[in-house]
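Colleague: Generate coordinates for the sequence data below:
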Amino acid sequence: MFKNYLKIAWRNIKRNKLHSFINVAGLAVAFSVCILLFLVAYFHLSFDSFHEEKSQLFRTSRFTNSVQGPEMSSQMPLPAAAAFEAEIPEIEIAVTVNRGMPENIAYGNKNIERPITRTEPDFLDLFTFHIIKGNRETMLSGIHNIALSESTAHAIFGDTDPIGKELKIGKLGEEQIYSVSAVVKDAPKNSSIRFDAVARIESINGYAENKNNWASNASNVFIKIAENTNLRMIEDKLVPFVEKYYPEQLAQLKSEHPETMETHELLNIGLTNIEDIHFSGERSAPKALVFAIMALGIFILLIACFNFVNLNMARSFKRSRELGVRKTLGAFKGQLFLQLWGEAFLLYFFGFIIGMVVAYQLLPSFSAQFGGGLDIAVLFHPTFLAILVGVFIGVTLIAGGYPALKMANFRLVEILKGNVSTKKPGALRNTLLVGQFAISSLLICMSWIAGQQLDFLREIPIGFERDQVVSIPVGYQEDGRKVLARMRNELANDSNIISIAGAGGNLGRGRDRTTSTSIIGWDYDQKQISAYRLLGDFDYLKTLQIPILKGRDFDPAFSTDTTNAVIVTESFVKAMGESDPVGKYLGREEGNQIIGVVPDFNAYSPSERTLPILIDLSADEAINYIFLKVSTDNPQLVMERLASVWEKVAPRAIFNASFLDENLQAWYEVERTMTQIFGIASGIAILLSCLGLFAISLLVIELRTKEIGIRKVMGASVKGIVRMISVHFLKLVLISLVIAVPLAWYAMQNWIEGYENRIAIDPLTFVWVGFLVALIAVLTVSFHAIRVAMANPVKSLKTE
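Modeller: Purely as a prediction, here's the structure:
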């Protein structure tokens, strides 16, 4: 009997090719998009879930209620880990984790650049990373032991056993010798803790000076609490902990906030579970984006399901006589339901398989486009497959089962009398059409507003020259200051080079994909000022075209500029409360004298909270980037010239030059991703909605063919008939807009509130979206309406 059901279902599918194609195509598109979007959400929501004791693992962070506003930072001082273990018994293990900038690793004639993660010997007692070679217990027993990740070990040694081999790490002339003690399996892609090599924290630069310095906030601290420990108990014990180890900072904060007396309101240490670290940045957009992506997948699948239900219910009139005959011959409701649901199952199965194949083919390019770090193997992970099969069965039972159940329940007498009809639009069909276009309109509004916010951020004046400024990472095999001096000599007479300067960090993210942030607190007149600290060499301001408002620029004629001179922005001066800060000193010792004031500019993304900026000229710190202001109409020619010079001045470093305007695009990756995903999703949603509307309007018009013929005989015009048919569907579209517009406004208003700089949502946006959706719907319906209105009424009257 089951075989008979399949045969009948297959014959019906073949007989109604257009109907079947629309259903399968819509379902395949919806399933493929849903699978890709669910993969992205699955990847992000699974971050750090592989750790065996994840419920007991936390990262610490500091909350400070400064005069500039509340500040949250995960950077902790070096002595904090040992103090946590000593002061709070419920903390079983505490480790410092410092993932520094890339360093040069040399073995024989081979050199590679990798960041070294410096930590405690208990690193693997906290985190679940597996040892491939070496001994877990003695991995970091010596200060100059180093464990390599699997990929780093292969890059250096190939297939040779690395255990016991010696590596030189550091710049030329400053190398330290490390012995390879272990090889650790690469961290999973969904790990917040990344490492290429792991060494002892004692080997970090400046450890001796900062090991007891509670103001040296530069590392993360992770803790493991005892099993079944009440987290509130630990948080309560952290209050006296703060009072004991931060007395000076607390005293200063109390003087700044005389109305606030509670310690936790001024300064406290918070705990973030390891599974929440991926979403615990200053901005909540990434997590909101993940949930939005899940909603997109559900919305698009819903639209395809609505299409399926609508088309099957609309076709029920045409199949009523078939069902009546079957009932007359003795078919039970259950048998009819199985037959009709079997047809639905086949269509869904074809759509699901095609969708899986399409998703499999698109996954690599989709992952590369949106930076998801997705792996094709995840598509066949048992958990993810179970989710997909569950979604498939649920959708098939609901969307396929409902029309089958309704048709199986048709009354025999009404069927045989021909009273089963869908000439008048049903409430269900109208509701589903309204739902489809409401979702489509919502997505179009959201993608449009997200695009406006992205454009707004890109157009914000950033305060420095981004055009025709080249950024070159020095790398870690050369001395940046020596390379800078050589470049100045080589390019001194080049008319295309306006100025050259060195910097400690990049602006934006260049081709080395490295970015760093340094936030330092400065004391002035019993006030603590938090500021971004930038390292800049001579001509830094000139190269970036940042004007001096007061005082002067760094000048080689002043020998003290390399030791105690700083330049600050206007917002820094405002925080100081001084009208003329030039000549004033920061800190307790006269070691940081302000020599100049510049306008505020964005050293980091305009989408994030801005802080004052302090620029200093330290002769002891490394120059990691070289900026060049160029003047040319042929950027490619300049790049070729710089590449040839680079080979002379830095023969061991890779030439990874880029223009600053390219680097700054990395600031907007979240917004760009959101705009693209919502744009693609809204396009697919409106396409599927129009596909369903196209088929529904065709069936409705077929059922009204005789009526239209009579109206033409009675003198109705083609224009009048088209208007009559289109107005009904246009009303449904307008109702969908009434639902979608408030939801879009509410969702996007909440989203843009998370930005320091944001747009005001323009009501005209919704007007234009409404006009666009209405126009698309009218054009879709009009295709059939015009064709039937222009048909010969004699043929129309012969139908049915």
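Colleague: from here on, contacts and neighbour counts on C-alpha atoms
Modeller: Will do.
Colleague: Measure how buried Pro382 is and give me the count.
Modeller: Residues lying near Pro382 (other CA atoms under 10 Å) number 10.
Colleague: Quickly note the distance from it to Val40.
Modeller: For Pro382, the distance to Val40 equals 16 Å [CA to CA, to the nearest Å].
Colleague: now do Trp768
Modeller: 31 Å.
Colleague: and the two? which has more neighbours close in?
Modeller: Val40 (21 against 12).
Colleague: Which neighbouring elements make contact with the helix or strand containing the more buried one?
Modeller: Using DSSP states H and E, Val40 sits within helix 17-45. The helices and strands touching helix 17-45, judged by 3 or more CA pairs under 8 Å, 6 or more residues apart in numbering; DSSP states H and E, are helix 285-315, helix 333-370, helix 669-703.
Colleague: so after it, what's the next helix or strand?
Modeller: Toward the C-terminus, helix 17-45 is succeeded by strand 57-66 as the next helix or strand (DSSP H and E).
Colleague: Let me see the contact set for Tyr107.
Modeller: Contact analysis of Tyr107 by CA atoms under 8 Å, 6 or more residues apart in numbering lists 156, 166-168.
Colleague: Go through those and say which is closest to Asp553.
Modeller: Set against Asp553, the nearest of the contacts of Tyr107 by CA to CA is Lys168 (39.0 Å).
Colleague: Other residues contacting the one helix or strand that closest one maps to?
Modeller: Counting by DSSP H and E, the element that carries Lys168 is strand 166-169. Contacts to strand 166-169, defined as CA under 8 Å, 6+ apart, come from residues 103-107, 175-180.
Colleague: Which members of the residues you listed are classed as buried?
Modeller: Among the contacts of strand 166-169, those classed as buried by 16 or more other CA atoms under 10 Å are 103-106, 178-180.
Colleague: now, among these, which is nearest to Gly505?
Modeller: Out of the buried ones among the contacts of strand 166-169, the member with the shortest distance to Gly505 (by CA to CA) is Glu103, at 14.7 Å.
Colleague: The structure of the following sequence is requested for comparison with the preceding one:
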Amino acid sequence: MERKPTSARSGAGTPGPARPPRWATRLLASWSHPDTREELQGDMLEMYAYWLESLGKPPADRKYALAAIRLMRPFARQKRSNDYSETYSFSAAMIQNYFKIALRNLLKSKTFSAINVLGLALGMACSLMIMLWIRDERAVDAFHTNNGQLYRIYMREYFSGKVQGVIWTPGLLAEELKKSIPEIEMSTPYSWTNPQTFSVGNKIHKQATNWASADFFKMFSYKLLQGTPEGALRDKSNIVISRNMAEAFFGSAEAAMGKAIRYDNRKEMTVSAVFENIGTNSSLQFDCLMTWDAYTDDNGWARDWGSTDPLTFFKLRKDADPAKVATKMLHLLDKTNRDAGKPYKTQLAMQPFHEYYLNSNIKDAKMDGGRIEYVRLFSFVAVFILLIACINFMNLATARSSRRAKEVGVRKVVGAMRSMLAGQFMGEALLIATLSAILAVLLVALLLPAFNSLTGKQMVLPWSEPMFWGIIAGLLAATGLLAGSYPALFLSSLNPVRILKGALKFDSSSVWVRQGLVVFQFGLSVILIVGMIIIYRQVGFVQNKNLGFDRENLVYFPIEGELFKKYDILKAQLTQVAGVKEVSHMTANPASNGNGTEGITWPGSDPNDKVRFTPVGVGYNFTKTMNLQMADGRDFSKDFPTDSSGVLVNETAVKVMGLKDPVGREINWGRSKIRIVGVLKDFHFQSLHTAIRPLIAYLAVREPQGSVIVRIQAGKTPETLTAIERICKKLNPNVPFTYAFTDQEYARQYQSEQVVGKLAGYFAFLAIFISCLGLFGLAAFTAEQRTKEIGVRKVLGASVAGIVGLLSKDFLKLVMMAIVLASPVAWYIMKQWLQGFAYQIDIEWWMFVLAGVIAVLIAVFTVSFQSVRAAMVNPVRSLRSE
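Modeller: Alright, predicted model coming up:
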């Protein structure tokens, strides 16, 4: 085609033909390829001349500018004169070709492919199970329609410059909230859960029972099968029961409505509603609910502002400002005279109900910590294990880099761009990640029942939920991109000239990256191993620690029904049983006692200070039955009638009161004077999460309540329990006999720690296993790079053991470095975890040494396998020139 560039030129000093916009011409010159720039400009000038003649100047300018913009290559860098790269696009054919190549490479190297898929699958399966567990934890209480408006009250008590938080509140508080704060629409007290006996005809069952106000079912979204939220707890004779309870007593939910059910063999209650069985996604668990008015009829002290017992929940109006409500309720108790005449003040605070389950601990008078700490912990564990699996993939990919190097070199020589090669390797990583994700889902489906058994959950794979598949897709994408990024960038950066000359060597930066990945892998593994050791030690410590009493062969059962009146007969008959050593009773139970009183004062006590004592009513022979030790004085005795106004205190109480000779001293309990008759050596009556509190034990023989405690002779448990049950059924025929062993109930207090310990052990094992796959990859990579060196050394007389030691020492250095770097991190993490226990083990040096030895031994075994394999190769093959 003939060019007419002069059509756009002007002669010197004379006006020439019109020219296109300069900015468009410059833009075209800047973004066009050097090889086609002149031809493209000529064609564009010819088109401009045609547009100018047929359309005129303004339209021609517009068309020229628009064409120049269209000819730009978006997102391209400005081309240099020596850049001869060609444009490309990821077409369907190219993606299909990448898939075929990736599949062929997987089938060609079956061992490496299997290790890659297995390593990623294990990491993804662990992460997926942890994600399901976290999802289940965060779903607790999320089903309530009014969740954003529901809150819980807790109290902050200020005294002597200190502040402490209390979750239990006055029973009168719920109604006062509605009266005093208009933004509060509904409120309810909620008592502690207590197994109670119910009967209909000959059917007698114990059910987990709670008490609440009429607003309860209007606030919370528990599904009612029969009845209405408004009428469920309208009358004090009403009872709302679960589907299971309705079917157990009446056959069905429909048949239960309006029927009478006898409570504690002394009250007739009417079924006013039936609710669906409460699932594990609710923090409030109960089989039936009765009205708060019925509770206060049986417990008159609950009408006193000075008594605390229930939790208090309330619902805000939708337009209410929580911050303003919190300010209003701060001093609400001031007008109740609850703190009148006392040297301390109580303030109210509120917590969103959706945080109640995960944030249940009080720290510095604020709701802080609880199960949320385990959610955070396992979130990090999930990320760590997935990172370890991805690092394992990176190391294995780079270990095979020399086998893929010639492929990269040939592709580059024939014109493949780096981005195309990187895309290919990323595609291979995504393919492996996809296969791993499929295997991971199958593993989770297989292992989920065992995981549920371990964690006490009822999780299922939510196949029908889009969010689940979104999590799978996100996990797959994150794993594929993370695992494939470094190999893709590394392999695509190889120099084709050096590759095809056979001079492929790797610079120090790439070596440092791979070694750093191994250090990071084993560092995370060491942290998990140290955590496992410390958790196991702490759980063992709290379960086996001397509590100050003998919890073995100690049985207790509730005083209920006819046993209130027949306790003396019961005790007399129990003492005649051959296997019974001692019998007594207490108002709490031996495994847990959280009661408190602040009414204790003594001569010289600070009126501005506030000390919370734990009171417990006991019977005669209490110390013998519990195997408690006396530090001073004596036990209660029928030989001393004045013991009815006497008390036993523990050593902590003596320290708090500052009494040098406490026995015989008088102290005050409210307005009553009491006398200390004995001092008990400290013993634990709560879990080891809590420090031993001051204890005051009083004689409660007129109206025994709480629990009967029985010391059984070792080796005679079955026959003795049978005899006890026979006596209880005879004296108390309308109440089923239930009992508990103190040691088992005590162990249940640490169930969360036991689960965490087991999970830490499993995750530590998997982390080490996956890390070893990565170490195996690096060992294979190093052996490949040093093939000729090994051959030369063998020709010169080096032994197999010497070569194995040569190849292994570098890896052991990496593992030792990981141990050194990870140990301080592990110490800090576990120190924070141990802060949740008032009594804890010391973190000792040998724990880190043991974790290091485990890591080193596993690493040595892994590396030695590959090193021996490399050392056994015939040196003739190693030195053969290709």
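Colleague: Got a TM-score for the pair?
Modeller: The pair, once superposed, lands on a TM-score of 0.89 when counted by TM-score structural alignment, normalised by the length of the first structure; 776 aligned residues with a CA RMSD of 3.0 Å.
Colleague: what about the strand holding Lys168 of the first structure, how far off from the second structure?
Modeller: Strand 166-169 of the first structure, aligned to the second structure and superposed, deviates on average by 3.1 Å (mean CA distance after the TM-score superposition for the first structure).
Colleague: Nearest approach to Ala197 of the first structure belongs to which of the helices and strands packed on helix 17-45 of the first structure?
Modeller: Closest approach to Ala197 of the first structure among these is made by helix 333-370 (25.7 Å; CA to CA).
Colleague: Which residues in the next helix-or-strand element following that closest one does the neighbour count mark as buried?
Modeller: Using DSSP H and E, the helix or strand that follows helix 333-370 of the first structure in sequence is helix 382-395. Within helix 382-395 of the first structure, the residues scored as buried using 16+ other CA under 10 Å are 384, 388, 392, 395.
Colleague: What separation do you get for the first one and Gly390 of the first structure?
Modeller: From Phe384 of the first structure across to Gly390 of the first structure, the span is 10 Å (CA to CA).
Colleague: Please state the offset of stretch 34-48 of the first structure from the chain centre?
Modeller: 12 Å (CA atoms, centre = their mean, to the nearest Å).
Colleague: which residues of the second structure does that stretch align to?
Modeller: Alignment of stretch 34-48 of the first structure against the second structure: residues 127-141, by TM-score structural alignment.
Colleague: Kindly report the same for stretch 705-713 of the first structure.
Modeller: With TM-score structural alignment as the criterion, stretch 705-713 of the first structure aligns to 787-795.
Colleague: by how many degrees do the strand or helix carrying Tyr98 of the second structure and helix 110-138 diverge?
Modeller: Secondary-structure assignment from DSSP H and E places Tyr98 of the second structure in helix 92-108. On the basis of axes from the mean of the first three to the mean of the last three CA atoms, to 10 degrees, helix 92-108 of the second structure is oriented at 110 degrees to helix 110-138.
Colleague: Quick check: the aligned residue for Phe613 of the second structure in the first structure?
Modeller: Per TM-score structural alignment, Phe613 of the second structure is aligned with Ala531.
Colleague: That match belongs to a strand, doesn't it?
Modeller: Yes - remark: Ala531 of the first structure belongs to a strand, assigned using DSSP: H, G, I helix; E, B strand; the rest coil.
Colleague: what's the residue closest to the geometric middle of the second structure?
Modeller: By CA atoms, centre = their mean, the second structure has its centre lying nearest to Val375, at 1.9 Å.
Colleague: how close does Leu834 of the second structure sit to Val526 of the second structure?
Modeller: 18 Å.
Colleague: And those two? Which one has more around it.
Modeller: Of the pair Leu834 of the second structure and Val526, Val526 is the one with more neighbours under other CA under 10 Å, namely 31 against 18.
Colleague: Can you verify that one is assigned to a helix?
Modeller: Yes - looking at Val526 of the second structure with three-state DSSP, it is inside a helix.
Colleague: what's the counterpart of it in the first structure?
Modeller: Match for Val526 of the second structure (TM-score structural alignment): Ser441.
Colleague: State the distance from the residue lying closest to that match once chain neighbours are set aside to Leu289 of the first structure.
Modeller: Spatial nearest neighbour of Ser441 of the first structure, chain neighbours left out: Ala740 (6.0 Å); criterion: CA to CA, 6 or more residues apart in numbering. For Ala740 of the first structure, the distance to Leu289 of the first structure (CA to CA) stands at 19 Å.
Colleague: Have a look at these two and say which one is more surrounded.
Modeller: More crowded of Ala740 of the first structure and Leu289, by other CA under 10 Å: Ala740, with 24 against 18.
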